[in-house]
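Asker: kindly return the folded structure for what I paste below:
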Amino acid sequence: MPFLKINPVLTESPRDTLENGSNGTPANGTPQSNGSLEDSSLPLNQLLAKIVSQNGPFVDITEESLLSEIAGNNKEREGKQMKQEPTDEDAEMEEAFPSPGMASSDLPSPSLAPSASPASSLTVEEFMKQKEKAIGYMDSALNESSLSLDFVSLLISCLRPAAGTSSMSPHLKQHVKVGSLSSGRITRQNQQKDEDIARDKKNQSAGRGWKLQSLSRVSNDLKAAAERLSGEISKEKQYWDGMMDIVRSDEVVIPVKSSRNGKSAKDIGVKYGFGDAGSNYYDKGIGLLLKDRDGGELYFERKDVIPQVQSMQSNGKGEAHKVVTVKIYKRRGGKQDESDLELVGESDIVGRIPGDQGCKVLDDIRRARFFLFEEELFYQLMKEAATLISLQVKVDSGKIFVEFYHIVLEIGFASAEEIAKEKGELVSRNEEFDRQADEVGCFLRLMLCFQHRQNLQKRRLPPISLCQLQSRNQTNAQSVLMLLRPLITYKKHNRTILKLKTALKSILLNLEAKDEDKVNKIMTDNFRIKKFCNDPNQMKRYRSKHRLSRGNPFIRCLMSPLSVMELKYKGRLRIILELTSDSKASFSTIVVRVDKSERGDGDYGKEILDVEFSHVREVEDCVGWVMRTAEKTNQPDAERSEVASAVANGLPSENGLSNEAGEVPNDTK
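Answerer: Now for the predicted structure:
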């Protein structure tokens, strides 16, 4: 709290005070300056204005004028000091005989005149001390009044801020907040009556009851909140424990944007699809890991399933888990009617569905991955089957039918529950055909994995120039799916091999007078066959080192199968049949080469026939005629001319069809 400071130094003597009166005014009524006391108390702007009014502007003040003024002031001060040192006798004389020039009105009033008591005779030092003491009392009173004013102003500012702050000191405004002090009236309590005391006790007891009731309610609320918080903590712990189990199982956890109840939110998801493995299926296989609100358990939910596809798969009965099934039918009596088909084999896919392994969320993710793979497999099979009409493949009622002569292969997409139910009702079938159906299903799934691998390799190709990009795009456009094609091609190839062996055996039976023992001995000793000899993985340099050509175990499925059969007959003829089955054609190409030994010693240095056919019947007629002709004659020139004339007169000859370049190597013997 700032205090008002008053300069106690006085420039006037007691004599001047008495001469000038109580107000400091001289007897003649002319105001007199109070010297340094008055000048020092003035503000700077007023002091400057006073100096300018007395002495003129500062421009006119010179050093000589200042020196002369200082000298005059010094003389005046010395004169005043001489006047302030009168003797006691002079003072008594002045009091007894005042000067004649002093008017009666100018004399001191009786109240101000000194009394005749001894105390009135004071020295100058005593007078100055009493004066300083009086000034100190005045300063103390002023400070106390300032403190009281600040206190009252702060008290008033609580109710009337404007009135309180107007009289408040700047120091108090700076350090104390306005309105921070308040007051209340204290009334004196009178003697209460018994009724009042009883009423007060009753009110106190009622208030105490309300307080106890409130405390009880608050404690119950706190207890319920603690229990609820404990339950939430246990739910969160259960949720994150399940999340850590998923992370430890090497599942890919990602943030996923989802919309629930019309609001967009960001949840934690898991990738269970095959997009990173090269799959281009519409369903990328992204699921949500959500928390159950009731129990806090973690559960799995599929995301972004197309509504049309989902309704088609579930058939309005909720989510259905469907798998690809393979069934083998056999024609009874060789008829082409579908009503005569007999089910002889079926794949067992239900047993391969992932079962429960202890963690429900992981089991759901594994099952979702399994059924997503089955969906993509059937989608790709249907897409490929639409381009295989020339290979006796048709699509009917959501199923794929592949004709293999007397065997019909059916590929369907059915619910796992229905398959398990039908399997329990069906009678036992041929285990051999069941095994074949399982092998076909396994082959199709492996080929889909290989298709993913090829797509992934295409993505990893380095960028190329624009001129090469067009050729690469054309190559990608010409690339076809290879799921059913290799299966049909190799089945057809094996069937043709069996037909050729049967044809050769039939020719030998005709030549050997139906002697089956002799024919069997010839087929055992002189007949050799090498299947799929164009498979690079069958070469010795790869087989001996347990390596794969180009690191690709499916390279055989990408190539047209080539098999070579060799039959030596009586040391004079060597018949070589090269069978090539194209995956894009419904027929096979058979190259027939016949070499003859002149001496019968096994040196087959003379080629007498090299012709190409596309039907086994033509091969049987040509080879049979050549072998019968070789039996009749031993003359080489006549034999060649006779064979040439026979071919010209109607025997099967080359039909102009040849293998595609690069698919069949020349060194296939």
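
Asker: for the rest of this, base every contact and every neighbour count on C-alpha atoms.
Answerer: OK.

Asker: right, and the helix or strand after the longest helix anywhere in the chain?
Answerer: Longest helix in the chain by number of residues (criterion: DSSP state H): helix 194-248. Downstream of helix 194-248, the next assigned helix or strand under DSSP states H and E is strand 252-260.

Asker: which is the next helix or strand following that following strand?
Answerer: Strand 252-260 is succeeded, C-terminally, by strand 263-271 (DSSP H and E).

Asker: please give the structure of this sequence too, so both can be compared:
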Amino acid sequence: MTHPTDISLHAEAHLYGSSQDKFLQDEDTLSVAELIPQILMERKSFVHLSEDSIAAEIEARKSGMDIDEDASKTGSAEAFSPAQTGDNLTSISQNVANGSGPDSEDGESSLEKFHRQKVDLLGHIGSALNETSLSLDFVSLLMSAEKPNITKSTISPHLSKTVPLGSLSADRLESVSGSVSGSASDSRSGSAGSSKNAESIGLGWKYQSLRNVTGLFRGAASQLRGQVAVEKNYWHQINKVLAHGEVLYKLRDPETHARAIGVQYGYGDSGSTYHDRGVAVLRKNDATGDVSFRPMTASASVSSASASASASSRNRFTRVRVLSKIDDDYMLTGQSALQREELEKHTDEAVLNELETARFFLFEDDLFYHLVREAKNLIGYNVTIIGDKIIVDVHDQVLELESIYYDAENEEDLANVYQNTNRESSRDNARAQQMLNFLKIMLCCYYRYRLTLKHKMPTSYTKWKQANSHPLLLRPLLGHIRHQRNCRQMKALLDKLCRGLDTNSVTHELQEHMYANLTSGPVENPFQKAVQRPLSTFTIVLEKVATQQHLKAEVEVTASEIFVDLVVRLTVARYKSKEDLEDNHDGSNVLSLDFTDLMDVGESLDWTLANFLEENEQ
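Answerer: Got it, this is the predicted structure:
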């Protein structure tokens, strides 16, 4: 019975009407631009797509076989006869080998398989290179024990940094066998001799290794003893510095940037405001353990060899000189000397001596710094600053305060040998030295004053505080010198007025009371004279012989807040009798004025006394 042939039905598109599916496309009517994406979606690639494979696929469909079933059942020959499926199996196997067919849809594509195999190949190549490099490093390290210069160019950089050259070596040992020929006794004696020889060689190797290890231990022990001695010496000197009462703390060495121990030899904790804090590094000598003193200044980056020389060349000290006017010319009559005993060795430790020397010269620098700072506000009072010298003109004398370099080798200049040639040139040496000591003591008082301010409640920083924040150093000294000169001139002026009086008609009495503000009561503070404005009084009492009337004139000579300005207060009162004067009763004020010039005071007193005498004549 014959099977009916397949009947193909085709319906026109207009017969569907509105019920036609919009997404159902006719493959025969698709354009090339629409057909290629659809083929790529189904086949995934055109690489393994050929005319033969398409023809085989069409032939398989005509014979009623599915390509997927053929790909999964290529090994079973029972499903199809050899005559019918021989050609089909051949074409399908070719498609599978080429990467086209059903595996491209369900599994990985040929491109992905290519990339995967490429990655595997690169991995194998990298492993081979690594193993080759490792083998080359091993051989180079093994050869470095014999030929280190040659193996430097072949060994890897990482291995050369982590493993030293010559650390891997090998030796070849050959065994000594007996003679093959000979009798059995000779063989036994030869084997016994070779074993004894091998035992001796082994003992030799052990003895050599033991000696090497012993040498290593002895060297390590000697090195440890040396390090212990160095550390003991270092910490012994550090303990000496600590026992001296110095402040130690940790810091970084500015030269080596290593951790070190620093010492503070400055006066920062004492209230100093100087820009140099006075900090030094106690640098350790790694070979001996000795401690060297290295101040941390602007030039601290110099080498250790020139650090001491540069530090000594920077040392300065303050000197006071007195020039007196002799025969219309100013001659040197006094000069302060350096206190050499303060620079002498106090202990046997060189570090402590260097520390004390640095502290001494730091105080000298701080002193002159504040003197210059204070002298800037006294330019209008005959004070001049020229370089490292402050010149103070006080009528018939000139004071010079200068900062000079310290030269330890020039002992004659330090001891004022050339200045002490005669009595006239050295008459004011003690006065110059006392001025210098006064300035140093006042600087110490300023330190103490700064410390007391830290314990008080802070107040507003006014303009007056800003102008008077510097210490009282030069102003009290200059103020007291000017005050004594003003008092001498006032005494001479009053004596001149008293000498002009008629002793027959009037009697007079003149009293002088220097520093009346200090002698009126017990002095509680020894520095009260230095921090308070000076005040001296002159009292002149006139008595009329005929009428017994009394005139009392009180003159107070003092200064302003800056110590250098002259202030004179004149008070004149009249009394009818001596009893009223003593009791300060029933008196009338005649005059009460303040002056800043002694000539005005003299004219006012002259007018007052003349007026009192004229009333007597009337």
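
Asker: sorry, back to before: where's the longest helix of structure 1 relative to the chain centroid, distance-wise?
Answerer: Remark: helix 194-248 of structure 1 is offset 39 Å from the chain centroid, using C-alpha atoms, centre = their mean, to the nearest Å.

Asker: cool, stretch 400-420 of structure 1 as well?
Answerer: Stretch 400-420 of structure 1 sits 42 Å away from the centroid of its parent chain (C-alpha atoms, centre = their mean).

Asker: that one: which residues count as buried?
Answerer: Neighbour counts over stretch 400-420 of structure 1 (16 or more other C-alpha atoms under 10 Å) mark 400-402, 404, 407-416, 419 as buried.

Asker: just to revisit the earlier point, so the longest helix of structure 1 versus strand 263-271, what angle?
Answerer: 40 degrees (axes from the mean of the first three to the mean of the last three C-alpha atoms, to 10 degrees).

Asker: what packs against helix 194-248 of structure 1?
Answerer: On a contact count with 3 or more C-alpha pairs under 8 Å, 6 or more residues apart in numbering; DSSP states H and E, helix 194-248 of structure 1 meets strand 298-302, helix 360-385.

Asker: which bit of structure 2 covers the shortest one?
Answerer: The reference is to strand 298-302 of structure 1. Residues 291-295 of structure 2 are where strand 298-302 of structure 1 lands when matched by TM-score structural alignment.

Asker: got a list of contacts for that stretch?
Answerer: 234, 237-238, 278-285, 300, 307-308, 351, 354-355 (C-alpha atoms under 8 Å, 6 or more residues apart in numbering).

Asker: ok, back up a step: by how much does the longest helix of structure 1 deviate from structure 2 on average?
Answerer: With mean C-alpha distance after the TM-score superposition for structure 1, helix 194-248 of structure 1 departs from structure 2 by a mean of 4.2 Å once superposed.

Asker: now that helix against helix 360-385, angle please.
Answerer: Orientation check (the same axes, to 10 degrees): helix 194-248 of structure 1 against helix 360-385 gives 40 degrees.

Asker: follow-up on the earlier one: pick the most deeply packed of the helices and strands packed on helix 194-248 of structure 1.
Answerer: helix 360-385 (a mean of 19; mean count of other C-alpha atoms under 10 Å).

Asker: in terms of secondary structure, what does the helix or strand just after it contact?
Answerer: Note on helix 360-385 of structure 1: by DSSP H and E, the next helix or strand toward the C-terminus is strand 393-396. Counting contacts by 3+ C-alpha pairs under 8 Å, 6+ apart, strand 393-396 of structure 1 packs against helix 360-385, strand 399-404.

Asker: these into JSON lines, with extra columns for distance to residue 595 of structure 1?
Answerer: Compiled in JSON lines, those are given as follows (distance: least, C-alpha to C-alpha, whole Å):
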{"stretch": "helix 360-385", "distance to residue 595 of structure 1": "43"}
{"stretch": "strand 399-404", "distance to residue 595 of structure 1": "34"}
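
Asker: now for these, which one comes closest to residue 546 of structure 1?
Answerer: helix 360-385 (30.6 Å; C-alpha to C-alpha).

Asker: so who does residue 607 of structure 2 touch?
Answerer: By C-alpha under 8 Å, 6+ apart, the contact set of residue 607 of structure 2 is empty.
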